[in-house]
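Undergrad: 3D, please:
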Amino acid sequence: MTHDIQIVGGGLAGSEAAWQLAEAGLRVRVSEMRGGGDMTPAHETDRLAEMVCSNSFRSDDAENNAVGLLHQEMRRLNSLVMRAADKHRVPAGSALAVDRDGFAQEVTQAIGHHPNITVVRERVDTLPEGPAIIATGPLTGSKLAEAIAAETGSDALAFFDAIAPIVHRDSIDMSVCWMAARWDKGGKDYINCPLTKEQYEAFVAALNAGEKTEFKEWEKDTPYFEGCMPIEVMAERGVETLRYGPLKGVGLDDPRTGRWPHAVVQLRQDNALGTLWNMVGFQTKLKHGEQVRIFRTIPGLENAEFARLGGIHRNSFIRSPELLDSELRLKSRPNIRFAGQITGCEGYVESAAIGLLAALFAAAELGGRSIPAPPPESAMGALLGHITGGAEAETFQPMNVNFGLMPPIPGRTRKAERKKMYTDRARERFGEWLSAMVPSARPALVHEVDVA
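TA: As a prediction, this is how the structure comes out:
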């Protein structure tokens, strides 16, 4: 099948972009190197939209949380990624977590069976000549990365991203641990492993002393992304750092004492069967043997069996505010758009959202039309604004969607009400944006669904 546009990369952003374009009636070629003889340092399968780190899309609260609002906006735009996530949801309190295998399989089948999409297992080493969206993510192949750098005249920035371990549920001692969510919000969805003050301080000391992965010389100055910091790097910042971060015991009543533990390690369900559990916040660069030794000192995990140990890989992204225009086109080669984590957005849902927007812009352009960008008061508009001009190129860093990216609420407001005011305003502006799209173009570009 000849194609109207090529998508390079079959992750969440590339899959979402392909789906949106195909639904708009365009013929799409998806080029994915996994399955064609190549693999990345982080992926384990050749499935499209494989989740390589956490299995969580984070909060699904669209009333008080920016990422929950982003979920809702994407659902209104008939997002494939959100549809698959909702279908393969697993318990996670107020968060949206998924069975990662079922999720990836759902997306792979939807893309593979769409009559307007051809998936080709091939590695792309040069920038395409025709209309294209580059969605190769933070693990872009070296030759394509070199081609991007040669075209832009600007070296890619980079940071390290770490993967948390996954534990077999039947190896956890539930006589020590208990099921609960913080403040009982959303149900008893997390396994909680309590630590006394002495146990906690010994654990922090073990993290600091544990043998870590050695980096190559050229990697040593690469910064970590604050939202995915290795646990031992946090421990190096001070003995209390973890207790006020991922090991925070606040809001978790130990049923044996009726009190909050000094610190707590939480595990979140990772698959639909409930047999695999992810250690929340335990991204790590510890060597594998050290992980087993140190993590088995956690109460309840003394006999833990690990389905996957943690790891670390180098993520790359471009200077998007300098290189991309307001519709995600490469300024020097406007036939090419960029989408996903390579643009400097951080997080699964953020990556998919930028893939969705890149597809809407591309579909309109290929149809001889144009559409306005979503308003900056919306989650999608705020994220797009950060990528395409909301930050200085020299200091640009990956960012999750957050209320700080949106224009401030005017006037004085009560802090307790502010988040709801942001989401109410965003929902109104986003609805206006949907209604204001060119009427003749809107049916082919946007398939708004009822999320009430």
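Undergrad: every contact and neighbour count from this point should use C-alpha atoms.
TA: Will do.
Undergrad: distance from stretch 399-414 to the middle of the chain?
TA: Taking Cα atoms, centre = their mean, to the nearest Å, one finds stretch 399-414 lying 21 Å from the centre of the chain it belongs to.
Undergrad: one more sequence to fold, the one below, so I can look at both together:
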Amino acid sequence: MTSSIPLVTVIGGGLAGTEAAWQIAQAGVPVDFYEMRPVEKSPAHHTEELAELVCSNSFGAQSSDRASGLLHEELRRLSSVIIATADEHRVPAGGALAVDRAIFSKDLTRKLSSHPLVSFYRQPLNRIPNEGITVLATGPLTSADLAKELQQFTGMEYMSFFDAASPIIVGESIDRDVAFLASRYDKGEAAYLNCPMNKEQYLRFREALCAAEQAELKDFEQESAKFFEGCLPIEELGRRGEDTMRYGPLKPVGLFDARLGDFRAPENKSKKPYAVVQLRQEDKQGQLWNMVGFQTNLRWGEQKRVFRMIPALENAEFVRMGVMHRNTFLNSPELLDATLQFTKRPTLLAAGQLIGTEGYTAAAAGGWLAGTNAARLAKSLSTLTMPNTTMMGALFDFIHSASPKHFQPMPPNFGIIPALAERVRSKKERYGVYRDRSLADLASWQLENQSLEAVVL
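TA: Below is the predicted model:
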């Protein structure tokens, strides 16, 4: 059945490439799937598995009236292998969808490598095939050779920013007499360990953090670095002002240590922490904990010295230190259609952080659309553009239509979705209406395209 259908090449075994290869194969189209590891390594990856989660084990808020949660739900309804596998291997994380990252990646590697229509090659493919249908999903750490090839193909320079990952700590090394288990406003499972700081402790910590020595950014020009505002190093936040961290990842609001009574009671106001460092569970057993919002470029020795100033972490044992690496992305508004096809070569598609979407779930979403459209091209079907009233459609419309001059990576958010016909004042209610409209429009879109495909085939 598949002998008359041309194969599709997918380059890159991250979240986007894995999703793309799966969708192509599930559509009955053969795939040549290339991942450069372990032949070539990257500055950020630690394993050889597909879809390795580099920065965090969290896919973001899971409630469907939140932007990331709506994206999860859209992908569930589209049979995303990434979200289905995340649901299989989730760990407690309050209101977030977080996974045991090791099991998650191993399972996806097993699924893809055992698929009868996937030919899996563990070797770099540092050129864009001249012919055939290809999906580029090489991520923010595209190899130098392929980056040069892309630069020649697009005829333009890349834009780069620097991304950083948070340290991970052994659970047994955390002082549980100081840290308390709670989620903000008691929402969802009490899945975060919270390290409270008084004002004196916070100010000492900030002073040490701002003065700590940073690692050299090897092979990169520091003056050309552009920080993505959604993933700033913690030391950069500290330098921006005395209270910047307290209004960001160290905000104390809504976090209550039940052992000390209810902080909301008037007589207990003095017990409120001045700042709180949150730790999120990394694995199902609760043996590993991620320092939420503590992506950093400090030298490893400095990280240990400064982060051990945080109450409850005086004897912290680090299994992974924070790292910083360059992310590369295309100026997509000048290059890509909302179908994720290159305008100048429609048989070449791109997905993931390479196209300027931000976050794990957005990468999977891009892989889904690029893979689906690649399979449709192989079957001589028209490619799909998603409704911009869906979160997926809004993201891809943004990266296609944004201003090329000031284009920066975009995470899922309700600000990019078209306004409602009637204004809803309550933010929570408004987001709920966005969700309902999105899922209804997605269902109609699915039904319409299934009907069209059946007629063509």
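Undergrad: TM-score them against each other, please.
TA: Scored against TM-score structural alignment, normalised by the length of the first structure, the superposed chains reach a TM-score of 0.95; 442 aligned residues with a Cα RMSD of 1.7 Å.
Undergrad: what's the neighbour count on the aligned partner of residue 25 of the second structure in the first structure?
TA: Using TM-score structural alignment to pair residues, one finds that residue 25 of the second structure aligns to residue 22 in the first structure. One way to gauge burial is a neighbour count; for residue 22 of the first structure, by other Cα atoms under 10 Å, it gives 23.
Undergrad: leaving aside the residues next to it on the chain, what's closest to residue 210 of the first structure?
TA: Spatially, and ignoring its direct neighbours in sequence, residue 210 of the first structure is nearest to residue 290 (6.2 Å; Cα to Cα, 6 or more residues apart in numbering).
Undergrad: could you report the neighbour count for the aligned partner of that neighbour in the second structure?
TA: Matched to the second structure by TM-score structural alignment, residue 290 of the first structure sits across from residue 302. Summarising burial for residue 302 of the second structure: neighbours were counted as other Cα under 10 Å, giving 18.
Undergrad: quick one: residue 302 of the second structure is in a helix?
TA: Yes: secondary structure of residue 302 of the second structure (DSSP: H, G, I helix; E, B strand; the rest coil): part of a helix.
Undergrad: list the contacts of the strand or helix carrying the match of residue 25 of the second structure.
TA: In this assignment (DSSP states H and E), residue 22 of the first structure forms part of helix 12-23. Counting by Cα atoms under 8 Å, 6 or more residues apart in numbering, helix 12-23 of the first structure makes contact with 7-9, 27-28, 30, 48-50, 79-81, 107, 111, 114, 116-117, 133-136, 339-340, 348, 351-360, 362-363, 444-445, all of which sit outside it.
Undergrad: for the helix or strand just after it, give me the average deviation versus the second structure.
TA: Remark: after helix 12-23 of the first structure, the chain's next helix or strand is strand 28-32, criterion DSSP H and E. Average distance between strand 28-32 of the first structure and its aligned residues in the second structure, after superposition and using mean Cα distance after the TM-score superposition for the first structure, equals 0.5 Å.
Undergrad: strand 28-32 of the first structure to helix 12-23, inter-axis angle?
TA: With axes from the mean of the first three to the mean of the last three Cα atoms, to 10 degrees applied, the angle from strand 28-32 of the first structure to helix 12-23 works out at 160 degrees.
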